[in-house]
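Engineer: I need the structure of the sequence given here:
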Amino acid sequence: MPRHVACIPDGNGRWSQLRNGSRIAGHNQGAQVFHDLITSACELGIEWFTVYAFSAENWQRPEIEVRFIASTIERTIYRWLDDCSRYNIRIRWIGRAEMRIPRALRRAIDYATSTTKNNTGMTLTVAYNYGGRDEIVDAIRKIIEDGVDAADLNSELVSRYLYAPDMPDPDLVIRTSGENRISNFLLWQLAYSELVFTPALWPDFTVDHLLDAIHEYQRRVRRFGTVDDGNKKLDTQLQ
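Structural biologist: Next up, the predicted model:
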């Protein structure tokens, strides 16, 4: 079982448009799917779950859609707090804390993180106003501000300056809607993650899709730059 699953939930707008609705209508259905998925992830024993809720580039979308996404996330957070207590979920947020984040959403995020901070079950990390390149740039800025000597730089040190330094790298990353890219998501942390792309639009994503992705993950051999036993035997024979 992967310890940390990250998800890029894509396809809300297309799902709605295929049903002759407005783009924003799909986000309500997407929120319900998210609720069911997190509940199932808890029951499966997944320790960390990170969702790409709103990227730094998503501000370029129509203003009405941006506002609707923010209000949907805000409502979902408050609606989820009882379940967080029931399932012992800890909620966290990563991203840039800029003024453009709606004040009501920021209050909801702060309230949820403070209310659930002592929970010891699954950690649910919501990436809002997040960009992988921004995170690396912000880490570099902090390193410079702290006066770290260039000779002391290494990957472990940089990791300690990321938004959530205690968060383990994702084992499995799932992207819906048939798009085969990571879209500036957790660029540092995804170095050795297993990627699974599914054609299902996010509002159609079910627990069965999650299980399929986990089974695909379990079929793979994670080498982290080394070779598996089969290749080692082949190397010996070649020698």
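
Engineer: contacts and neighbour counts: CA atoms only from here.
Structural biologist: Noted.

Engineer: residues in contact with the closest residue to Leu37 other than its chain neighbours?
Structural biologist: Nearest residue to Leu37 in three dimensions, chain neighbours excluded: Val207, at 6.2 Å (CA to CA, 6 or more residues apart in numbering). Residues near Val207 by CA atoms under 8 Å, 6 or more residues apart in numbering: Asp36, Leu37, Ser40.

Engineer: helix, strand or coil for Val173?
Structural biologist: Taking DSSP: H, G, I helix; E, B strand; the rest coil as the rule, one finds Val173 in the strand state.

Engineer: same question for Asp10.
Structural biologist: At Asp10 the chain is in coil, as set by three-state DSSP.

Engineer: following up with a second sequence; could you model it the same way so I can compare the two?
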Amino acid sequence: MPPEALPRHVAVIMDGNGRWAQARGVPVVQGHREGGEAVQRCVRAAIEHGITYLTLYAFSSENWRRSGEEISDLTGLMQFYLRHRLKELDEQGVRLRIIGEPERFGASFCRELRRAEEKTRGNTRLVLSLALSYGSRAEIAGSARILAERVRAGTLAPQDIDEDMFASALQTHDVPDPDLVMRTSGESRLSNFLLWQSAYAELIFLDVLWPDFSEKDFAEAIQRYMRRQRRFGGRPE
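Structural biologist: Okay, the predicted model is just below:
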């Protein structure tokens, strides 16, 4: 594949762990465990395809509505993968970034996340952003508050605020906007994920449940992306 035809940034809404478990009559936590393995496959596929940025929607701000038991299981699984797979990510040249509100998971887990970010900071093969307790509307509101504080402090004039400045106050200010957003499980919505950043992203919705997601699914999504003509509001040549 010619590098210029590939998406630079792929974002994934990982959906279907619960339905996968329900269909098999096993506990939901088993679906999350299998979903963790799918994350590993997705990262490997991104590296193999030469993708530079990968963002995974791991836990939304709305997921706090789930049962305390499920949230506890999810948190434990994330801690397990962080402790036991970080070395592998580091060796693969993956830089880990966290967006969202990870502090809501507790000070101890948040410190582990920040240490993982620091440990992998120098890696350049793939920037892996995990969205934890993330909601795009909250992120947009946060950007507005940052700029409002600058206006109140007298360091920014309201008329100087433009799209670039607003984007610079988002948590994703240091990564490019996604070229491709894919979602598994057959659902066809963004669910409060990277709403500002996805203004011109190509959207692909897959019927596969996340625990069954494979390198082949990733490759097919990339092929579908490459067949599309991206005009960004202009007319085809």
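
Engineer: list the TM-score for the superposed pair.
Structural biologist: Superposed pair, TM-score by TM-score structural alignment, normalised by the length of structure 2: 0.93. Supporting alignment: 228 aligned residues with a CA RMSD of 1.0 Å.

Engineer: gap between the counterpart of the residue nearest to Leu37 of structure 1 in structure 2 and Arg44 of structure 2?
Structural biologist: Using TM-score structural alignment as the criterion, Val207 of structure 1 maps onto Glu215 of structure 2. According to CA to CA, to the nearest Å, Glu215 of structure 2 stands 8 Å off from Arg44 of structure 2.

Engineer: likewise for Val181 of structure 2?
Structural biologist: The gap separating Val181 of structure 2 from Arg44 of structure 2 is 17 Å, by CA to CA.

Engineer: mind checking which of the two has more residues around it?
Structural biologist: Per other CA atoms under 10 Å, whichever of Val181 of structure 2 and Arg44 has more neighbours is Val181, with 24 against 16.

Engineer: any idea what that one aligns with in structure 1?
Structural biologist: Aligned partner of Val181 of structure 2 by TM-score structural alignment: Val173.

Engineer: who's in contact with its match?
Structural biologist: Each residue near Val173 of structure 1 by CA under 8 Å, 6+ apart is listed here: Val5, Ala6, Cys7, Ile8, Ser193, Glu194, Leu195, Val196.

Engineer: pretty sure the last one is touching Ser177, no?
Structural biologist: No - in this structure Val196 of structure 1 lies outside contact range of Ser177 using CA atoms under 8 Å: 11.4 Å.

Engineer: quick one, which of these two is more surrounded?
Structural biologist: More crowded of Val196 of structure 1 and Ser177, by other CA under 10 Å: Ser177, with 21 against 17.

Engineer: mind listing what that one touches?
Structural biologist: Asp10, Gly11, Phe197, Thr198, Pro199, Ala200, Leu201, Trp202.

Engineer: redo that, cut-off 6 Å
Structural biologist: Asp10, Gly11, Pro199, Ala200, Leu201 (CA atoms under 6 Å, 6 or more residues apart in numbering).

Engineer: same check on Tyr53 of structure 2?
Structural biologist: Applying CA under 6 Å, 6+ apart, one finds that Tyr53 of structure 2 lies in contact with His9, Leu126, Val127.
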